[in-house]
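1. got a predicted structure plus its sequence, pasted below:
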Amino acid sequence: MASVLCPVPAFAASGIEAIMPVMDEFIPMLIAFILLWIILAKFGWPLFDKMLVKRETTIKDSLEKSEEARQESERVLAEYKRELADAKTTAAQIVADAKTAGEAAKADITAQAQKEAADMIAKAQQAIEAEKKAAIEELQGSIADTSIAVASKLIGSDLSDDEHRKLIERYVNEAGSFNAN
């Protein structure tokens, strides 16, 4: 009942015994612990250290390789961007050259068409002029013949046919020169 009324001393007595090892067991455990520590320090720790060093080396190599790969990818990306910019510049130059060539071809075709049109107009004007002259000459000839026939009926045969023709041609030429002005 004393342990119920005063639990701390009772716990203290049983608690110390729980923490403190029994001396009959402590010495063999201490010897086993020291032997185990010596064996591990002699054989286990170097293996463990080698494994840690190997792991550290592997991680360092992996980091270096990844850094090299990153630098290589950045170099390739920069080269790709440069080539893309060069390709864009080249494409823009090709388009500009094509536009220039197209405009030059357009100008040549337009100039050639205008020249051909001017030549056709000049030929047409020459043909019109030639037709006009031919029509005027034909008209003058028919007027002369008609005038000779009319004059010979009115005047009689006093003048020869050649004289009538010369007289009428002179009047027609004078009349034609009045129309020309």
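-> Received it, and whenever you're ready, just let me know what you need.
2. please count neighbours and contacts with C-alpha atoms only from this point.
-> Fine.
3. how about the helices in the chain?
-> 2-5, 7-19, 23-39, 45-155, 161-180 (DSSP state H).
4. turn the ones you listed into a markdown table, including mean neighbour count.
-> Shown next, in a markdown table, are the helices of the chain (neighbours: other CA atoms under 10 Å):
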| stretch | mean neighbour count |
| --- | --- |
| helix 2-5 | 8 |
| helix 7-19 | 11 |
| helix 23-39 | 12 |
| helix 45-155 | 12 |
| helix 161-180 | 13 |
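5. residue 52: what's it in contact with?
-> Residue 52 makes no contacts at all, as judged by CA atoms under 8 Å, 6 or more residues apart in numbering.
6. what of the one 4 residues further on?
-> Not one residue lies near residue 56 by CA under 8 Å, 6+ apart.
7. now it: how far from residue 70?
-> Note on residue 56: its distance to residue 70, by CA to CA, to the nearest Å, is 21 Å.
8. do the same with residue 45
-> Per CA to CA, residue 45 is found 37 Å from residue 70.
9. alongside the first one, take a look at this:
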Amino acid sequence: MIEMDLGNIIAAMINFLILLFIAKRYLFKPVNKILNTRKQELDSSFEKARMDKEEANKLKIENGEKLKLAKKEGKEIVEIYKQKAEKMSSELIEDARQEATLIIERSRVEIEREAEKAQSEIKKQVIDLSLILSEKALEQHIDEKEHRRLIEDFISKVGS
């Protein structure tokens, strides 16, 4: 059986207390210091990560809003240019219509002028032919001025 000697027990206790003091002073304090430092570094890293995550979320929201705003501005710009293009198209079409109307009017006036000119030429030729015909028919020479007046009166009565 094991004998228990009070001297051994007291010596073991003193040895234990000395070992505990040495371990506490040279082992526990540095280890606790290292552990506390590491804990602070981890806490700091976690805090920084949390702040970075919050900042990233804030930037994500801001970027989403900026993207929406950019899309809206893009649509507005496209709509403005679309309206400008439609306006230009309408103006070009209206200008073309006005030009076509002007060309048609000029052509109509020119046609009327040509018709009047042709009628006048025909009238002159009819008078000349009538003069020649009447001279031959009467075998006499009537004053040309008088003859023209008579023929013009006749043509105006017939033409009306």
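-> Sure thing, it's come through. Computed from a prediction, not measured in an experiment: that's the story for all the values here.
10. what's the match for residue 137 of structure 2 in structure 1?
-> Alignment note (TM-score structural alignment): residue 137 of structure 2 maps to residue 154 of structure 1.
11. same question, residue 43 of structure 2
-> In structure 1, residue 43 of structure 2 lands on residue 60 (TM-score structural alignment).
12. also residue 98 of structure 2?
-> Under TM-score structural alignment, residue 98 of structure 2 pairs with residue 115 in structure 1.
13. how far away is that match from residue 107 of structure 1?
-> 12 Å.
14. average gap between stretch 164-176 of structure 1 and structure 2?
-> Stretch 164-176 of structure 1 differs from its equivalent in structure 2 by a mean of 2.0 Å after superposition (mean CA distance after the TM-score superposition for structure 1).
15. in structure 2, what stretch matches that stretch?
-> Using TM-score structural alignment, stretch 164-176 of structure 1 lines up with residues 147-159 of structure 2.
16. roughly how far out does that stretch sit from the chain middle?
-> Centroid separation for stretch 147-159 of structure 2 versus its chain: 72 Å, with CA atoms, centre = their mean, to the nearest Å.
17. what residues does it touch?
-> Contacts for stretch 147-159 of structure 2 (CA under 8 Å, 6+ apart): 127, 130-131.
18. now flag whichever of those is closest to residue 7 of structure 2.
-> residue 127 (172.7 Å; CA to CA).
19. now which residue in structure 1 aligns to the closest one?
-> Correspondence of residue 127 of structure 2 to structure 1, assessed by TM-score structural alignment: residue 144.
20. tell me the contacts of that match?
-> 165, 168-169.
21. from residue 14 of structure 2, how far out is the residue nearest the centre of structure 2?
-> Computing the C-alpha centroid of structure 2 and ranking residues by CA atoms, centre = their mean puts residue 78 first, at 2.3 Å. According to CA to CA, residue 78 of structure 2 stands 91 Å off from residue 14 of structure 2.
22. on that earlier part again, overlap in contacts, residue 115 and residue 107 of structure 1.
-> With CA under 8 Å, 6+ apart as the test, residue 115 of structure 1 and residue 107 reach no residue in common.
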